[in-house]
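Novice: Mind looking at a prediction? Sequence and model below.
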Amino acid sequence: MENVQQQRVEKLWTADFILITLASFFLFFGFQMLLPTLPVYMQDLGGDNTAVGLIIGIFTVFALVTRPLVGAVMGDSKKGWLMAGLLLCFVIISGYHWTTSVVLLLLARCVHGVGWGVVTVTSGTLAADVIPAARRGEGIGYFGLASTLAMALAPAIGLAILDGAGQMPGVILVAAVSTILSFLCAWGVKSKRGNKDVHTANVEKPQAKPSFRSQLFEPKALFPSLLALLIGIVYGGIVSFITLFGKEVNIGNVGLFFTLNAVCLLVVRLISGRLFDRKGHVWVILPGSVLIAASLIVLSYADSQMTLAISAILFGFGFGAVQPSLQAWILNRVEPAQRGQANATFYSMFDLGIGGGAMLLGRLAEATSYAAMYRYSFFVIVLFCIVYVSYVWRRRQSPLK
């Protein structure tokens, strides 16, 4: 108990934590600028809804393959892998300027997916190392605020540049500069924490040689990651098609959705991380999933700025509670040495959901409409709730882990 109390007062806002959080902000700022603009660019190049879905889908496949490999081999070289991944992201984002056909754009997305797979695993794992174990839910929540703030600003700015004089070259330039700033911030991270963990430090265990399977994914992370996959399917449908949905139903300025969504993400993460640490994941994940389901129903019937805004607010509160809580839950289930594999498993499943959702829902939208596509997405969250509640029910006689 004394050790736990000592860790409770450990400082969270160290220079390293601030720098890795800033690095995450600039990384996601460049990334988020491209999410609503590349689908429009793809259509301008002659791509259909299936090709638009592939922008996210093929990107995700390469990130998916990359993450577990990096999680298995990076060891103590997290920073080196992060710097290499950021450099690759910068090069390929700059190269979007020369993607003048559907094929070239999809090839560029393949390479970008590799870089993204590297940086998301290494940045999240490096952040976990510098966050005190007893404040992990809070720390991961604050770390996630960086990507949330980027989501609040970048999509609307990207769409404004796309519609303005700069058009797509202007979007690419700003995204590339933001990625270089991420590189510089990550370069300044010098130390690491995380050799001891409040959940595991009290027991010394002999280190057996890991199996090939355990190097590729972390078994203890599989169930929460499955839930992340289901959330990813819904998220993939939103980020891939919300701009085109706005055109379908004649709603202008869909950038408002991203901004309001992200502001709500920002607000809820200030609360949900501490609630997670004090009460457990049930108090955060279940209410959050209900809000996501409600947001999809509202979005499917949206025909004005007002209904679009309501959907954005509901989704922001729901997604902002669920996604970081799933990640913190995973990190609490594993020992420090397995955080790399655990993060790789989480992000891979989440992105598999995003990519698979973008491709499958794109075909569905082609056959029906974007509005109908979002109504069908509601049932994915219903499945999420059924699976999650079943898990909690089965473990009601033992501590939730």
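Specialist: All right, it came through fine.

Novice: From now on I want contacts and neighbour counts done on CA atoms only, so please keep to that.
Specialist: OK.

Novice: Against Lys279, how distant is the nearest residue to Glu138 once chain neighbours are set aside?
Specialist: Excluding the flanking residues, the one nearest Glu138 by CA to CA, 6 or more residues apart in numbering is Gly273, at 4.4 Å. For Gly273, the distance to Lys279 equals 10 Å [CA to CA, to the nearest Å].

Novice: Could you do Arg135 as well?
Specialist: 13 Å.

Novice: Neighbour count: Gly273 and Lys279, which is higher?
Specialist: Neighbours per residue (other CA atoms under 10 Å) separate Gly273 from Lys279, with Gly273 holding more: 26 against 11.

Novice: any idea whether the more buried one is helix, strand or coil?
Specialist: Assigned state for Gly273: helix (three-state reduction, DSSP: H, G, I helix; E, B strand; the rest coil).

Novice: one step back: I figured the residue nearest to Glu138 hits Gly137, correct?
Specialist: Yes - between Gly273 and Gly137 there is a contact under CA atoms under 8 Å: 4.8 Å.

Novice: quick one: common contacting residues for those two?
Specialist: Counting by CA atoms under 8 Å, 6 or more residues apart in numbering, the residues touching both Gly273 and Gly137 are Ser325.

Novice: this is the other structure I want to compare:
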Amino acid sequence: MSVKTVESSLWRLPAIRQLVLLTLLGFTGFAATLASLPWWAVHRGASPTAAGLVTTVMLGVTVVVQFLVPVVERRLGTGRTLAIGVFALGAPSPMYLVSTDLAPMLVVSAVRGIGFGVLTVLGASLTAVLAPPGRHGEAVGLYGLAIAAPNLLVVPGAVALAQNVAFWPVVVLATCPVLAVPSALAIGGGRRPRVAHEKAGHRQAALAAVLPSVVLLTITLAGGGVTTYLPIERPSGLLATLVLVLFGLTAALGRWRVGRLADRAGTRLLLPGTVALGVVGLAALAAGLWQGMNILLLAGAAVFGIAYGAVQNLTLVAAFARARGRGVSTVSAVWNAAFDTGTGIGAVVVGALAATGMGVPMALGVCAGLIAVCLPLAVMASSARHVPGGRDHQA
């Protein structure tokens, strides 16, 4: 069977197509405000440190909700739970235009965080349920591409719209998840999938997901700092947009293409290797900001983007492999909680470090050091290897 046939066959599954569509719409709404809303808050008078709270509050609520999603799904089924989630993510967005004070922004972000928590847990867990045997890495890659595409286009595009046009087009994009309600109902219908009924092994599944999730948290922490403070540190609309586009593009390619490699070779070498690549890329990005070298800044963003995307895919595959089929929704909840915790606290951690006098470039350099410290954890986290044929074993 040709590579082309293997890749295209996943698109013949209606549920995969619905999952990709729902993910695109849902993450478009999330990405629209990820970098532009902190900029908007600063533009309306908030301090840079306080502006990071709009991301932190949303993702803080998201993390809390993520651990409750498996319980809600068992009661309502996948379709209705997803529909409620995407509606909650998109519908409150126009309220950002009602008041430009920070407190109302935080309230709206908190409500949206509820919906984002539902979307992230069920989207990731459905990759394990819908993927054919031996194709989980590839399914995660397609799911990751649907996440990365909005990060590539919408994150920098929303910044450009906010800085050069107005903020209301950003709000329109942030409302897009409402359009995903029909897809949410279609993918789940009235059924409760196997993943929703798993009750045994949740504690073991959570423990199995811890190491990959810690590795994920460190790199998403750095990514949250980059996306939040790059537009503030480099207010030139063209440069900030170009760097974010490059970061998003390479992250999309890394997260998408590494999936097939994981299915063939496992994560034992891939995960530590991509973590090390992330250290190099983030250090170069920080040095480019510090020295004002735009070429180094762009190169660092590209390299860090590849690692940022690849580590996301590989840690999810590794977490499911370590759990050996137990508590799929629990694995997804732990992994997503780490992802969103990292992104959320990154906005505050980088801002707090920068406020001490070291500045944003040095704060990102500290983040690169933190990722380097996690290299041994990446080796241990990838000890379970996913192989073709749908079997997971110890490497």
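Specialist: That came through, no problem. What you are looking at is a predicted structure, and each value in this text was computed from that prediction instead of being measured.

Novice: all strands for the stretch 1-150 of the first structure, in order.
Specialist: Counting by DSSP state E, counting those that start in this stretch, the stretch 1-150 of the first structure has no strands at all.

Novice: Please enumerate the helices of it.
Specialist: Applying DSSP state H, counting those that start in this stretch to the stretch 1-150 of the first structure gives helices spanning 2-8, 15-34, 38-44, 49-73, 78-95, 102-130, 136-163.

Novice: With the stretch 201-350 of the first structure instead?
Specialist: According to DSSP H, counting those that start in this stretch, the helices that the stretch 201-350 of the first structure contains are 212-216, 222-248, 255-279, 282-300, 305-333, 339-367.

Novice: Which other helices and strands does the fifth one contact?
Specialist: Read that as helix 305-333 of the first structure. On a contact count with 3 or more CA pairs under 8 Å, 6 or more residues apart in numbering; DSSP states H and E, helix 305-333 of the first structure meets helix 136-163, helix 222-248, helix 255-279, helix 282-300, helix 339-367.

Novice: and after the longest one, which helix or strand comes next?
Specialist: Next helix or strand after helix 339-367 of the first structure toward the C-terminus (DSSP states H and E): helix 370-394.

Novice: okay, the angle between that following helix and helix 339-367?
Specialist: Angle between the axes of helix 370-394 of the first structure and helix 339-367 is 140 degrees (criterion: axes from the mean of the first three to the mean of the last three CA atoms, to 10 degrees).

Novice: what's the angle between helix 370-394 of the first structure and helix 222-248?
Specialist: Interaxial angle of helix 370-394 of the first structure relative to helix 222-248 (the same axes, to 10 degrees): 160 degrees.

Novice: hang on, the earlier thing: most packed of the helices of the stretch 201-350 of the first structure?
Specialist: helix 339-367 (a mean of 26; mean count of other CA atoms under 10 Å).

Novice: Distance check, Ser240 of the first structure against Ser390 of the first structure.
Specialist: 31 Å.

Novice: ditto for Thr99 of the first structure
Specialist: Distance, Thr99 of the first structure to Ser390 of the first structure, using CA to CA: 47 Å.

Novice: Please apply the same query to Leu105 of the first structure.
Specialist: From Leu105 of the first structure to Ser390 of the first structure the distance is 42 Å (CA to CA).

Novice: Same drill for those two, tell me which one is more crowded.
Specialist: Comparing Leu105 of the first structure with Ser390 by other CA under 10 Å, the one with more neighbours is Leu105, at 20 against 12.

Novice: My guess is that one contacts His97. True?
Specialist: No - contact criterion CA under 8 Å: Leu105 of the first structure and His97 do not qualify, at 9.5 Å.

Novice: show me what contacts the most centrally placed residue in the second structure?
Specialist: Ranked by distance to the mean C-alpha position of the second structure (CA atoms, centre = their mean), the top residue is Phe339 at 6.0 Å. Applying CA under 8 Å, 6+ apart to Phe339 of the second structure gives the contacts 213, 216-217, 220.

Novice: Apply 7 Å and report the result again.
Specialist: Counting by CA atoms under 7 Å, 6 or more residues apart in numbering, Phe339 of the second structure makes contact with 216-217, 220.

Novice: With respect to Thr343 of the second structure, which of those is nearest?
Specialist: Closest to Thr343 of the second structure out of the contacts of Phe339 of the second structure is Thr220 (5.1 Å), distances taken as CA to CA.
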